[in-house]
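Student: Next come a sequence and a model predicted from it.
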Amino acid sequence: ENLVALHGAETIAAVMVEPIAGSTGVLVPPKGYLERLRALCTKHGILLIFDEVITGFGRIGTNFGAERLGVTPDIMTMAKGLTNAAVPMGAVAVRNGVYDAIVEGAPTGIELFHGYTYSGHPLAAAAAIATMELHREEDLPGRARAIEPLWQEATHSLRDLPNVIDIRDYGLIAGIELAPRGGKPGQRAMEVFRRCFDSGVLIRVTGDIIALSPPLIIEPKHIDRLYGTLSDAIRAEAA
């Protein structure tokens, strides 16, 4: 609200956020944050854009993060899960009002004169269709929701390990934040990454935060192996 007052709503075209910030370390929004953001954007005529590249396609137990979090954006971007990341592809969904503004405001001919050489690539389109069919047939969002309690229990089992200073999770996403080594930020998490990799487990680190985002077909035995390996690696890097 203060930024709108400072700069003027007419200078702000849109606000773009991840429903749950992934690449910055799995930052789950405080209760009411997205609802308040939606209300402010609506009040001042500012478009609200959700980047659903991470939270979309079942990651947090629903088709999209907006659905589970109960906030509807004006525009939604998506990728990765659209084709199971087998082939690069991205897409944008917009509400009716945005669509109508583009179509009705366009000159005769092409409504949105914008595109790339590889737009609508048949291989990517085929991968997307196959992926969406599997999502429906196997109810992958429902599967993620069902195994979420076990995932959360395993995630929080790390809370008393050396140098674990915070744990954040939602759906099948988790962030384990480690205390950095003095003068060597990121080193501890990277060493944990290397130990896990050498043991056949692939994790992701961003700074000193371990970010986990498993396949939606993960099974209890995989969760046990993942967190067992991760626990051993964190203990080994206690110094």
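Tutor: Cool, got the structure.

Student: only C-alpha atoms for contact and neighbour calcs from this point on.
Tutor: OK.

Student: What ranges does this protein have for its helices?
Tutor: Along the chain, counting by DSSP state H, helices occupy 2-7, 33-44, 65-69, 96-104, 122-138, 140-156, 187-198, 220-236.

Student: For these, could you give me CSV that also reports distance to residue 212 and mean neighbour count?
Tutor: Shown next, in CSV, are the helices of the chain (distance: least, C-alpha to C-alpha, whole Å; neighbours: other C-alpha atoms under 10 Å):
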stretch, distance to residue 212, mean neighbour count
helix 2-7, 33, 10
helix 33-44, 23, 16
helix 65-69, 17, 18
helix 96-104, 34, 12
helix 122-138, 21, 15
helix 140-156, 10, 18
helix 187-198, 11, 19
helix 220-236, 10, 16
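
Student: To residue 53, which of those lies closest?
Tutor: Between residue 53 and the helices of the chain, the shortest gap by C-alpha to C-alpha is with helix 65-69, which sits at 9.8 Å.

Student: Residues contacting that closest one, please?
Tutor: 19, 20, 50, 52, 55, 56, 59, 60, 61, 62, 72, 73 (C-alpha atoms under 8 Å, 6 or more residues apart in numbering).

Student: contacting residues for the third one?
Tutor: Right, the one you point to is residue 50. Residue 50 neighbours (C-alpha under 8 Å, 6+ apart): 16, 17, 18, 19, 66, 73, 75, 76, 77.

Student: How about the spatially most central residue of the chain: what's its closest non-neighbour residue?
Tutor: Geometric centre of the chain, nearest residue: residue 54, 2.5 Å, by C-alpha atoms, centre = their mean. Closest residue to residue 54 apart from its sequence neighbours, by C-alpha to C-alpha, 6 or more residues apart in numbering: residue 22 at 6.8 Å.

Student: looking at this protein, which residue lies furthest from center?
Tutor: Most peripheral residue of the chain (C-alpha atoms, centre = their mean): residue 108, 38.0 Å.

Student: so how far is residue 136 from that one?
Tutor: For residue 108, the distance to residue 136 equals 38 Å [C-alpha to C-alpha, to the nearest Å].

Student: The structure to be compared is supplied as follows:
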Amino acid sequence: MDIPSNHSNHDALWLPFTANRQFRSTPRMLVSAHGMYYKDDRGHDVLDGCAGLWCVNAGHTRPRIVEAVQKTVATLDFAPAFQMGHPLAFEAADRVARLAPGNLNHVFFCNSGSEAGDSALKIALAYQRLRGEGTRTRLIGRERGYHGVGFGGISVGGISGNRKLYGTMLGGVDHLPHTLDLERNAFSRGQPEHGAELADALERIVTLHDASTIAAVIVEPMAGSTGVLPAPKGYLKRLRDICTKHGILLIFDEVITGFGRLGASFAAEKYGIVPDIMTVAKGITNGTVPMGANIVSDTVFDAFMQGPPEAIDLPHGYTYTAHPIACAAAIATLDTYAEEHLFERAAALTPYFEDAAHSLRGLPNVVDIRNEGLVAGIELAPRDAKTTRAYEIFDRAFHEGVLLRYTGDIVAVSPPLIVEKAEIDRIFETIGRLIRQVA
């Protein structure tokens, strides 16, 4: 028997990070995807200019990944991770660890970048306690940082819109200044020349709170969700040196920068800076199945491997940790990256992508263009209006067959690593034309 409803079929779903009432008036609906393109509900192709949500690095519905998922769901649909294991979990962890730089040799799986962020903070706090430094409970994030939407992530995160509705956050958190400096670094190509000294703010925070109270610092090597802020040259090394000096763990959030986005396996590899813990997600499974991970150093891992062997060393985890289907997707994704040399391809395409992005310089209201690897952010001047220019460009571009990202006054571009030069041209030509239209 049908139950009468006063609601349309769009009313039941509450979309995240979305103006839901506005969306229901003009929905943007995707129904299929292949390679570089989505198809919308009108049957039109939509060029994916943002790799889904910074995650579909190898392009959509790749055969090897699809086959691995289909085979696994028919063979091992679920396996508990508490006190149990399965071969795919160990293989996926080994494959991820072999990609990571330095002594980052141990992988803890979770289900998203948000979970990876909160897991990293808990691991850092536990590590300090296990080494006899239980007073180290303070966590340091950065203004404009994004580390997911768990309470830990939004506490160390520095985007006010993600925090203001939710109260006082975790206690004992402080923040470094962000690295955007339009006066000195506007229209930088790659890492900005100026700003390494901003890392010295950590020394001031140490002086204020004392190093004996600080457990960890978490930063994105390139802040993505806030609008593409590459770290200034020398900045990450200074952070590494200050953390080492004071016994503070350094956590890199590589949820966006990992798996080829910057033309290397990870930003840590590209910049030659090895953190103590790295958070990853998104590209680890090409966005096919939700998965996140923490990659931790030997030093951090070994601190937990003390005491009786029958004791639980990390009282933390999730029902879907190392889910078999996610592990299968991760292995097939890493195979696809390697076989098609997609990280190297991204590095080779970077100069062309950079030139295309910076060709927009001089257009009306363009105040900055920032890029690193296959990522670009175009910042537009703010205006007094209900919607930003960036939102209008995002909305119009979708209806013209190009999917972009926007945040505030910034249009962001991060296509799959299989993007062709002609598609790069189309993305930035579309943005340029729409910038003129919304001027």
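Tutor: Structure's in. What do you need? Small disclaimer: the values here were computed from a predicted structure and weren't measured.

Student: What's the TM-score once they're superposed?
Tutor: The TM-score (TM-score structural alignment, normalised by the length of the first structure) is 0.96; 237 aligned residues with a C-alpha RMSD of 1.2 Å.

Student: ok, back up a step: adding distance to residue 163 of the first structure, write the helices of the first structure out as TSV.
Tutor: Formatted as TSV, these follow (distance: least, C-alpha to C-alpha, whole Å):
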stretch	distance to residue 163 of the first structure
helix 2-7	37
helix 33-44	29
helix 65-69	31
helix 96-104	47
helix 122-138	38
helix 140-156	14
helix 187-198	9
helix 220-236	8
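
Student: Figure out which of the ones you listed is closest to residue 166 of the first structure.
Tutor: When these are ranked by proximity to residue 166 of the first structure (C-alpha to C-alpha), helix 140-156 comes first, at 9.6 Å.

Student: ok, back up a step: want to try a markdown table for the contacts of helix 65-69 of the first structure, with distance to residue 211 of the first structure as columns?
Tutor: Shown next, in a markdown table, are the contacts of helix 65-69 of the first structure (distance: C-alpha to C-alpha, whole Å):
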| residue | distance to residue 211 of the first structure |
| --- | --- |
| 19 | 16 |
| 20 | 12 |
| 50 | 20 |
| 52 | 17 |
| 55 | 13 |
| 56 | 17 |
| 59 | 14 |
| 60 | 15 |
| 61 | 18 |
| 62 | 20 |
| 72 | 26 |
| 73 | 25 |
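
Student: out of those residues, who's nearest residue 26 of the first structure?
Tutor: Nearest to residue 26 of the first structure out of the contacts of helix 65-69 of the first structure is residue 20 (C-alpha to C-alpha; 6.6 Å).

Student: Check the gap between the alignment partner in the second structure of the closest one and residue 370 of the second structure for me.
Tutor: Per TM-score structural alignment, the equivalent position to residue 20 of the first structure in the second structure is residue 222. In this view, residue 222 of the second structure and residue 370 of the second structure are 11 Å apart by C-alpha to C-alpha.

Student: go on, residue 47 of the second structure?
Tutor: From residue 47 of the second structure over to residue 370 of the second structure (counting by C-alpha to C-alpha), the distance is 22 Å.

Student: Next: residue 261 of the second structure.
Tutor: 15 Å.

Student: How about residue 416 of the second structure?
Tutor: 18 Å.

Student: Tell me which of those two has more neighbours.
Tutor: Neighbours per residue (other C-alpha atoms under 10 Å) separate residue 416 of the second structure from residue 370, with residue 416 holding more: 29 against 25.

Student: so that one sits right up against residue 53, yeah?
Tutor: No. When contacts are counted by C-alpha atoms under 8 Å, residue 416 of the second structure is not listed as touching residue 53 (10.2 Å).

Student: Which residue in the second structure aligns with the residue nearest to the centre of the first structure?
Tutor: Residue correspondence to the second structure (TM-score structural alignment): residue 54 of the first structure is matched to residue 256.

Student: That match is in contact with residue 224, isn't it?
Tutor: Yes. With contact defined as C-alpha under 8 Å, residue 256 of the second structure reaches residue 224; the gap is 6.8 Å.

Student: quick one: what's aligned to residue 201 of the first structure in the second structure?
Tutor: Under the alignment (TM-score structural alignment), residue 201 of the first structure pairs with residue 402 in the second structure.

Student: contacting residues around its match?
Tutor: With C-alpha under 8 Å, 6+ apart, residue 402 of the second structure has these contacts: 46, 47, 48, 49, 427, 430.

Student: Checking these against the first structure: which ones persist?
Tutor: Mapping those onto the first structure (both residues aligned by TM-score structural alignment, their matches' C-alpha atoms under 8 Å) leaves 427, 430 still in contact.

Student: Closest one of the contacts of residue 402 of the second structure to residue 388 of the second structure?
Tutor: For the contacts of residue 402 of the second structure, the minimum distance to residue 388 of the second structure (C-alpha to C-alpha) is 17.3 Å, reached by residue 430.

Student: Once you drop chain neighbours, what's closest to the closest one?
Tutor: Once flanking residues are discounted, residue 430 of the second structure sits nearest to residue 397: 7.0 Å by C-alpha to C-alpha, 6+ apart.

Student: elements contacting the helix or strand hosting residue 97 of the second structure?
Tutor: Using DSSP states H and E, the element containing residue 97 of the second structure is helix 87-99. Judged by 3 or more C-alpha pairs under 8 Å, 6 or more residues apart in numbering; DSSP states H and E, helix 87-99 of the second structure is in contact with strand 104-110, helix 324-339.

Student: quick revisit: just confirm the residue nearest to the centre of the first structure contacts residue 19, I think it does.
Tutor: No. At 9.0 Å, residue 54 of the first structure does not count as touching residue 19 under the criterion of C-alpha under 8 Å.

Student: Who are the contact partners of the alignment partner in the second structure of residue 91 of the first structure?
Tutor: Mapped onto the second structure by TM-score structural alignment, residue 91 of the first structure lines up with residue 293. Residue 293 of the second structure makes contact with 107, 108, 109, 110, 111, 112, 113, 116, 279, 280, 281 under the criterion C-alpha under 8 Å, 6+ apart.
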